[in-house]
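Engineer: Sequence plus the predicted model coming up.
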Amino acid sequence: MKRLGVDFQIQALDGKTINRIQEQCTHYTGKGSKREKVLDEEQFGALVIQRACLIPDWSARELIEKYGTPTEAILGLLLAGEIAKLSSEILEISGFDSDEDEIKN
């Protein structure tokens, strides 16, 4: 990431991990028949990045002292578009390809 001067090293995540993160970031709105699941996409992206990044280490003491948690460090240091792009790359290498045509064929 040029803006931060850091080369990110990421790894793929398994389906169970991604499902747990998704459940953790999902809440419900409304009542009765109008009840809907809502995914906090920013939180989801930050947690995916936290779990998949080998470098940088989001749990480094300096970051925790400044931001409180690894997730807060990610949200504090990365722009929204950077979080979206990086989490999208992680999901892609984890086998969650956004190209639905390939899945259908």
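Structural biologist: That came in fine, so what should we check first? Numbers count the residues shown, from 1 in each chain.

Engineer: Could you use CA atoms for every contact and neighbour count after this?
Structural biologist: Fine.

Engineer: Let me see the ranges of the helices in the chain.
Structural biologist: 15-24, 41-52, 61-67, 70-77, 80-93, 100-104 (DSSP state H).

Engineer: Put together TSV for those, with distance to K31 on each row.
Structural biologist: Formatted as TSV, those follow (distance: least, C-alpha to C-alpha, whole Å):
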stretch	distance to K31
helix 15-24	19
helix 41-52	22
helix 61-67	35
helix 70-77	30
helix 80-93	30
helix 100-104	32
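
Engineer: In addition, the following structure is provided for comparison:
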Amino acid sequence: MSNLQQFLNAHPIDNLTDEVVISERFKGEDGKRLKFKIKAMSNRDFDDIRRQSMEIRKNKKVELDLQKFNSAIIINHTLEPDFKDAASIQATGSLNPEEYLNKVLLAGEIAELSMQIQRLSGFDQDMDELVNEAKN
């Protein structure tokens, strides 16, 4: 069995999670930064979210609605806090998880959290870095 095969067998992607800081704004009472717990997307998750985020525009042109895409990534792949929590949605006067998300996070925080989830899901690799790593 090759080293790569052994590595893959020992490192399945099921339940891959991480804790990330997305903004200086989130601090606990003790002054320490609060972290978001996120989970990686599977290939199927990514395809489903991308498909659901497509919009048909004028001239039947299909485009990705980036706001819808980022919201779906965050809502479905953030473990803590839970953006689907009914009590939290109700407490803020929101009607659904999307509205709640936009009520509690700034635009840059939404972009950063979505980017962190995408990174954890393998979308952070720069091709030059991969080539250099493969050479070594």
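Structural biologist: Nice, thanks for sending it over. In this text, all values refer to a predicted model and were calculated from it rather than measured experimentally.

Engineer: The helices of structure 1: which one's closest to L4 of structure 1?
Structural biologist: helix 70-77 (8.5 Å; C-alpha to C-alpha).

Engineer: Kindly tell me how buried the closest residue to E80 of structure 2 other than its chain neighbours is, as a neighbour count.
Structural biologist: Leaving out its chain neighbours, the residue that sits closest to E80 of structure 2 by C-alpha to C-alpha, 6 or more residues apart in numbering is K37, at 4.9 Å. By other C-alpha atoms under 10 Å, 17 other residues sit near K37 of structure 2.

Engineer: can you pull the contacts of K37 of structure 2?
Structural biologist: 17-20, 78-81 (C-alpha atoms under 8 Å, 6 or more residues apart in numbering).

Engineer: try 6 Å this time
Structural biologist: Listed by C-alpha atoms under 6 Å, 6 or more residues apart in numbering, the contact partners of K37 of structure 2 are 18-19, 78-80.

Engineer: before we move on, back to that, of all the helices of structure 1, which one is nearest K2 of structure 1?
Structural biologist: Of all the helices of structure 1, helix 80-93 sits nearest to K2 of structure 1, with 10.9 Å by C-alpha to C-alpha.

Engineer: So what touches stretch 41-50 of structure 2?
Structural biologist: With C-alpha under 6 Å, 6+ apart, stretch 41-50 of structure 2 has contacts from S121.

Engineer: Which of the residues in that stretch are classified as buried?
Structural biologist: With burial defined by 16 or more other C-alpha atoms under 10 Å, the residues of stretch 41-50 of structure 2 counted as buried are 41, 46, 49-50.

Engineer: what's the answer for stretch 59-79 of structure 1, then?
Structural biologist: Result for stretch 59-79 of structure 1 [16+ other C-alpha under 10 Å]: buried residues 63, 67, 69-75, 78.
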